[in-house]
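J.: Below: sequence and its predicted model.
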Amino acid sequence: MSVRFTRVSARPHRSVPKSPGQTDRSRWSRACRPARSTMCVCRLPMPKARSLRRRGGGLLLAGLSALVMPLATVADEGEASALADSASAYLRQHADNPIDWQTWQPSVLDRAIDDNRLIFLSIGYASCHWCHVMEKESFSDADVGAVLDADFISIKVDREQQPDVDRWYSRVVQTLNGETGWPITVIMLPDRRPVLAANYLGRDELLTALDRLAAQWREAPEQLDSRAGLLATLLEPASLPEPPAAAPDWPELMSQAESQMRARADTVFGGFGQAEKFPDETELAFLLDRYKLDPSPELEGLLTRQLDALMYGGLADPVFGGVFRYTTDREMTRPHFEKMLYNQALTAMLFIDAADLLGQARYRDFADDIVDFVNGALAMEDGRFAAAVDADHDGVEGGYYRWPASEGALLPTGVSAVEAGPGQVYLLGTSADPDWTGRLANRRDAPPRVIDHPVTAWNGLWLLALLATDATDQARALGDVLWETSVSDGEVERMPGQPGFLDDYAVLSVAYWRLYLATLEPRWKSRAQVLDEVLLEQFIRDGEVRYAREDDSLPYPDSLAADTEQPAPLAFLAESFGYHFRDVRFANAQTRLLATANIRQGQAASFASMLRGQLEVPGKRAFMASGHGRVGLRPGEGDNRWWLDLDLEPGWHVNAATVNEPHLIPTTLTSQQGPLAPEWPAGEELLTSFSEVPLNVWSGAVRLPVRADVGRALQVVLRVQACNDRVCLPPERLVLRAARR
């Protein structure tokens, strides 16, 4: 079957003007790139302490106890077989298969029970290479279709659209086979107890499994029923580790995590582990934060090696920009060619932070190149951003990124070439030569297709990346577009027609809180508060945080505190609740969720995002006065000029640098880097009922010039006490850090 790669839309979108900074991408489309042919699966990074990855698509027959997935994850949409009308590009790709595909919905699952038929479940996503291969080799085969239609209820699920279903069955496959990836293939009894779990299955292997199980269900159903209980203890909620009785020992867990990451670091080729290499942005961000607090030369060397390996190895596309999802080899030379929006966001934030911390301009250039790539390749007409670029092109995995071997002869600094077949090479790394990049890019006409799924959680990550790269105007525009298109009456859609999950709400809430911190524009705070109310009231039930708003009857199969390809949803929830300084409901909820996060001993590295939230790392902005004010540090003109910005809500003030009563606490600014010369502005007199002497205070917006001969970066300690006409808050010690580009 030939695949014609055109632009794929989730469904028509309301036209919204493009955000500032978005560029035309007429040369672009995208592809989900596969693993090497010996690894018939698009990989999922496993928890770092276990790091189990399974090669090939072999299957394993086993079972569960009577654990079932939620029924109400997607609303009924009429006839379940109408994949052609789905908002999911992945489901529409299978609309012409000779299979009576259904979607995951209650009526379909009930019909399996009524008809006493086995369930065949296939999960994938639109940019996944091996999903393409299985669609072509197995699901387009008439014999496969005939067997499935005769003996099975066949269900298709898009992991981007229904991550709750995907995560549950990913855990099933991982438990039975040792690791997982996509496509996911599961065969279940009518009551949804699995008896087969696999990834990619070729036509013959699939037909053998289908025929055997169908015959066994007709002739000896008791055997399958018995088999379905074999691994119940591994999957039942009761078998999961109990939360610790005491609150986590955060310093100890942080130390464990760093030690585990150092042990896993590949000092020869870069990356972590000895097999496939992922960007591992959350781990590297954690190590960067640790370095901020303890800048040891050893940790700096580790970070530099890892970042350079990512930037100059097979994860980076030197011609069109952006980063690939992972490489299939330890040497980091064989990309898995799909480009995911969340990887672009996390990698851009990582390299911006590294540029400011380590003083490497090339890291900022790399982050800026990622922003240019996303604006040019993934920007959608309605102002949101698409989920991915497909790995395949013209039916060839990574075909868009193969070049004649002659192009590998004269390469610019930072770019290398590896063999990609007879007379062809892949180009890896990062080029600082725009003429070379432009010459090659102009030789391509139709780019890989773009998968236009505007996943809200991933767009929220991209909004955070825009803020990190100082693209504040574009972040504002995206924030408004997301509120207009993805939120209605406080309810978030993950993508058109699909209710949002925990990460969609929590990531977007954090993005709005940080927009408010950056701009002080009230709408961002109001929007974040609306989302947080939904999170508090509808995602926390009986003291447990749930991934889905509906009563899913199962706890989330993997810890919500653990990182996967993306930061843990619980880390965003904890951050968003932490911004409610004066609401005891959120404070209590945050305390409970941190105390019961169940960060497992020996696997601390898998919880890097949760641990980062407990590190007191200085930033360039911070809330003060219990959220009634904000303080920021920024570079000014000249090598030794800086600005300290204080912004207080009406009715609030802080004591100026000089006070009129000895018992009052003045504002001070110090730095361990050397003496500072702040140009303190004059205060204003404030008469109070408790003092005959007027107070000397600052209120409103205060802009404080500071001279400091410290070089490129400045870290300061601000001591301040905020008051209103009724109460004085406890004195605050705020640490801020800013760097020049």
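T.: All right, it came through fine.

J.: CA atoms for contacts and neighbours, from now on please.
T.: Fine.

J.: where do the helices sit along the stretch 451-600 of the chain?
T.: 456-468, 472-486, 502-519, 522-538, 569-578, 584-595 (DSSP state H, counting those that start in this stretch).

J.: Show residues contacting the fifth one.
T.: Think helix 569-578. 502-503, 506-507, 509-510, 513, 528, 532, 560-561, 586-587, 589-590, 593-594, 609-610, 613 (Cα atoms under 8 Å, 6 or more residues apart in numbering).

J.: do that again at 6 Å, thanks
T.: 503, 506-507, 510, 560-561, 586, 590, 609-610 (Cα atoms under 6 Å, 6 or more residues apart in numbering).

J.: repeat for stretch 685-701
T.: Taking Cα under 6 Å, 6+ apart as the rule, stretch 685-701 contacts 646-648, 653-656, 659, 683-684.

J.: returning to what we had before: adding neighbour count and distance to Ser576, write the contacts of helix 569-578 out as CSV.
T.: Converted to CSV, these look like this (neighbours: other Cα atoms under 10 Å; distance: Cα to Cα, whole Å):
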residue, neighbour count, distance to Ser576
Asp503, 25, 12
Ala506, 27, 7
Val507, 27, 8
Val510, 28, 5
Leu560, 24, 15
Ala561, 26, 15
Phe586, 20, 9
Gln590, 20, 9
Ser609, 23, 14
Met610, 29, 13
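
J.: now, which of those residues sits nearest Trp104?
T.: Asp503 (20.5 Å; Cα to Cα).

J.: residues near the nearest residue to that closest one once chain neighbours are set aside, how many?
T.: Nearest residue to Asp503, sequence neighbours excluded (Cα to Cα, 6 or more residues apart in numbering): Pro569, at 5.1 Å. Using other Cα atoms under 10 Å, Pro569 has 25 neighbouring residues.

J.: Wait, a helix at Arg630?
T.: No: going by DSSP: H, G, I helix; E, B strand; the rest coil, the assignment for Arg630 is strand, not a helix.

J.: Leu669: how many residues sit nearby?
T.: Neighbour tally, Leu669, other Cα under 10 Å: 19.

J.: Included below, for side-by-side comparison, is a second structure:
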Amino acid sequence: MTCRNVFDGCCRSTRDRIRRGRWRLLVALFAAFASLGPIPPFTSHTQAQETVHDPNTDEPAHTNRLAKETSPYLLQHAHNPVDWYPWSDEAFEKAKREDKPIFLSVGYSTCYWCHVMEVESFEDPEVAAVINEHFVPIKVDREERPDLDEQYMIATQLMTQRGGWPNSVWLTPDGRPWMAGTYFPKQRFIAVLKQLDEVWKNRRDDVQKQADMLAKAAERLGESGFEERPELSAALVGEATAQLAAGYDEVHGGFGGAPKFPPHGTLQLLIEQYRVTEDASLLPPVTQTLDAMWLGGIHDHLGGGFHRYATDREWLLPHFEKMLYDNAQLMRAYADGFALTREPRYRDAVADIDRWLRQEMTSPQGAFYSAIDSGEVGKEGEAYVWPIERLSEVLTPEQAELFAEIYQFRPEGNFREESTGEQTGTNIPHLEASIETIAEQRKTDPAALRKRLAAIRSALLVERNTWPQPHKDDKVLTSWNGLMIGSLAYAGRLLDEPRYIRSAERAAEFILDQMVRDGVLLRTYRDGTAKLPGYLDDHAYFADALLQLYRATGDERWLSQATALADRLLADFEDRQDGGFFFTTDDHEVLLVRSKHLGGGGNLPNPNGVAANVLIELSELTGNPAYRESAERTLRSLAGRMKQQPFTCEDLLVATSRWLATRAEDGTGAAGTMTADAESDRLERRVGPLRIRVSSTATKVRVDETFIVTAVIDIDEAWHLYAANPEAPFVQPSDIEVEESKSLVIGETQRPEGERRVDESLDQAINAYTGKIEFAVPVTVRPEAVDGEIKVTVRVTTQACDDRRCLPVEVSSFQVPVTIVSGGERDRPRD
């Protein structure tokens, strides 16, 4: 797999200096490595690790320092003849003491080419001898240490214009990269090692200069990278949405060409904008993409859940890993799909992911494991594909024929090996139409066909489970668990499925009980050991999960825990100077780069965007303006990136949309600018230093009857609002507007009297409001109004000021429910 290009839109000059600059010799040396022959297509699978044993003792022939680690990836290398170190002071001290460069290898447990390189090179005594003699080797699990992964991936992309895993980087003893690559076949790797040893010994000045340049370039690329800061506006979000939607594949669904990853962020943004704008053109890209993935081979039709990505444009040929974070985000997308369309297949997709999660990925304590790999080296996907004749060994002839026909099996096979493109004679189950459509074509009852196929799939899964199974990475990551907890709670609330919410609560309780030490949220847990202080994504994703649990259950403990995490975000991660959040705290290890991890580290949500969303919601729930102010600083600081690189910024754009919706700056109100969980439906809201409460004197009224709509505003101490000031028309008076409709006639607004005070910022006397004020508007039901509930649209315009500044004008929209009835007594006032 090739990483996204880090050079788009920023730091091109730095990259170009490295490519053509005065250190041509080292770059030319790397080019010479590339000339040794082609590297196989780059992917990201994994194997079930083989361990080298001494045949005479049945004990491992080698054991290195990784044997004391908990990471499955590091443990897979614990018996390599390479003298691996974990990332540690011990390794760097050895490098300094012996004046050796460091060879850093970064990968993860479900990375196929990581394990290809292990089998070819790291298990090979010849390669190990060269590494051990000339280098200090360090292994890093990128999922445990995303900070290290990002830093050294930047170096690799600067050097090679590509990236992926395993990431192979050569460092000076103080940790600065000076040469980098990815996967190397054995003989080329030996040649690279020997030539770099020669360079280190004989051209040290060149190495140091290269390391200095790469370190400086990496530092720049770790920054936001955009000086332009456009205004936060609906136009900014709309233009970014249009840019992403332009990549829509109208034939096969998804966006762009092969390979196709599940487009989590793009789907979320399109769904958000569809709800905001009601633009019908945004829905087909969502539903067609959801349908294409659900029908295609990327979906495991037998075991449930989704593989990591499709290697083709049609979603047929999967890259077979299954990642917790992909399935978490897909669960939320399919729940949204059902909420928007009420199509049963989207509810089925959520249940399908939940079934896989329960059967394969849930620990006895209720937490969620990280991933399942694609199979052993040379046997990728064998746990998922079928020769057509094998169906007959499990099913009756009639069942085998029916399944083969519906799930597109062919005698010659429909599956092609990814790296060679050759047919293997095996089949990956997939559908070309929904079961309902197939039933209609076959003139059979859809429910009966679904039941028959479910029984067949169950029988085939039982058989498949007897085959050798792929390796499972059973570590628990707080960030990825946060994604799944949030999605379970969200889906449980939207679909009214309490079992999803119970699973989410159990996993959240595990993290709070086992992965918090002395008030510090930790990153990873395995075999009873939790370790490593959590990063930005751990805090942001888990805080969002706790908010979803609060919304699903109403249990205040989840809100309290989310608030505590938000306070930690502001105290430990926030960039108070420029806005946004760093990926690490001051307590984390000092690295070359303290970045904001804006790329998300793969197909993951942008953690700054998630943090902003969390803070916007918490501000509304708690009334704490500091949360909203922090979210605004974050969004403004990254507005240039949103404009120029909307891909990977979808969560920031969603947060911007929600910030605009709660601000309602353009005065268009709530109905057209709110999400499915419309803030306008809440009749009490915190807006900066103000608490606004809207109510009506009746909830049930007759025709020709008049009721009163009121807005009560509590103004924080040291703040004021403007009243009407004819002599100062440039200030914004506070006011209330009730929207007239075919059912309602709006009377004259009754406004409170202002008090005269000197406004120091204006240096003149004005009419102002302080403390608590109340506006009232009489509303009369028209004679022709029909029975039923209506929503009375109320807009409250305010501009809060203190003695130093005025905040932006806010237009807060509310929807007050009133029911028109034919007769009966008028309701009592609303509580």
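T.: Structure received. Because the structure is predicted, anything quoted here is derived from the model rather than measured.

J.: After superposition, what is the TM-score?
T.: Scored by TM-score structural alignment, normalised by the length of structure 1, the superposition of the two chains gives a TM-score of 0.74; 612 aligned residues with a Cα RMSD of 3.9 Å.

J.: Now render the helices of the stretch 451-600 of structure 1 as TSV, adding distance to Tyr90 of structure 1.
T.: As requested, those are arranged in TSV below (distance: least, Cα to Cα, whole Å):
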stretch	distance to Tyr90 of structure 1
helix 456-468	17
helix 472-486	20
helix 502-519	20
helix 522-538	29
helix 569-578	24
helix 584-595	35
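
J.: Nearest residue to the corresponding residue of structure 1 for Val654 of structure 2 in space, please, no chain neighbours.
T.: Counting by TM-score structural alignment, Val654 of structure 2 corresponds to Arg612 in structure 1. Counting by Cα to Cα, 6+ apart, Phe286 is the residue found nearest to Arg612 of structure 1 once chain neighbours are left out, at 5.8 Å.

J.: In three-state terms, label the one you found for me.
T.: Phe286 of structure 1 ends up helix, using three-state DSSP.

J.: give me the number of residues near it?
T.: Neighbours around Phe286 of structure 1, by other Cα under 10 Å: 25.

J.: Show me what it aligns to in structure 2.
T.: For Phe286 of structure 1, the equivalent position in structure 2 is taken to be Leu269, counting by TM-score structural alignment.

J.: Out of the contacts of stretch 685-701 of structure 1, flag the one nearest to His132 of structure 1.
T.: Asp647 (53.6 Å).

J.: The closest one should be in a strand, yeah?
T.: Yes: counting by three-state DSSP, Asp647 of structure 1 is found in a strand.

J.: Could I get the contacting residues of Thr437 of structure 1?
T.: Applying Cα under 6 Å, 6+ apart, we find Thr437 of structure 1 in contact with Val319.

J.: circling back: what's the burial count for the match of Val654 of structure 2?
T.: When neighbours are counted by other Cα under 10 Å, Arg612 of structure 1 comes out with 21.

J.: Could you do Asp587 of structure 2 as well?
T.: 8.

J.: and if you look at Pro618 of structure 1?
T.: If we define neighbours as other Cα under 10 Å, then Pro618 of structure 1 has 18 of them.

J.: hang on, it packs against Leu736?
T.: Yes: taking contacts as Cα atoms under 6 Å, Pro618 of structure 1 lies within contact range of Leu736: 4.9 Å.

J.: circling back to that earlier point, now check structure 2 for the residue matching the residue nearest to Asp503 of structure 1.
T.: Residue pairing (TM-score structural alignment): Pro569 of structure 1 is matched to Pro607 of structure 2.

J.: what's the answer for Gly399 of structure 1, then?
T.: Using TM-score structural alignment, Gly399 of structure 1 lines up with Glu382 in structure 2.

J.: Can you say which of the contacts of stretch 685-701 of structure 1 are buried?
T.: 646-648, 653-656, 659, 683 (16 or more other Cα atoms under 10 Å).

J.: Need the max-distance pair from those residues.
T.: So, these by Cα to Cα: farthest apart are Asp647 and Val659, at 19.7 Å.

J.: How about Val510 of structure 1, nearest residue that isn't a chain neighbour?
T.: The shortest distance from Val510 of structure 1 to any non-neighbouring residue, by Cα to Cα, 6+ apart, is to Ser576 (5.3 Å).

J.: What of Tyr525 of structure 2?
T.: In space, Tyr525 of structure 2 is closest to Val476, 5.0 Å off (Cα to Cα, 6+ apart).

J.: Distance check, Arg546 of structure 1 against Pro251 of structure 1.
T.: Going from Arg546 of structure 1 to Pro251 of structure 1 by Cα to Cα, to the nearest Å gives 27 Å.

J.: Correction: the previous question concerned Ile352 of structure 1.
T.: Look at Ile352 of structure 1 and Pro251 of structure 1: by Cα to Cα, they are 26 Å apart.

J.: Those two - which one has more neighbours?
T.: Ile352 (25 against 12).

J.: corresponding residue for that one in structure 2?
T.: With the correspondence set by TM-score structural alignment, Ile352 of structure 1 lines up against Ala335 in structure 2.

J.: other SSEs contacting the helix or strand containing that match?
T.: Assessed by DSSP states H and E, Ala335 of structure 2 sits inside helix 324-341. With contacts defined as 3 or more Cα pairs under 6 Å, 6 or more residues apart in numbering; DSSP states H and E, helix 324-341 of structure 2 has these neighbours: helix 344-360, helix 478-495.
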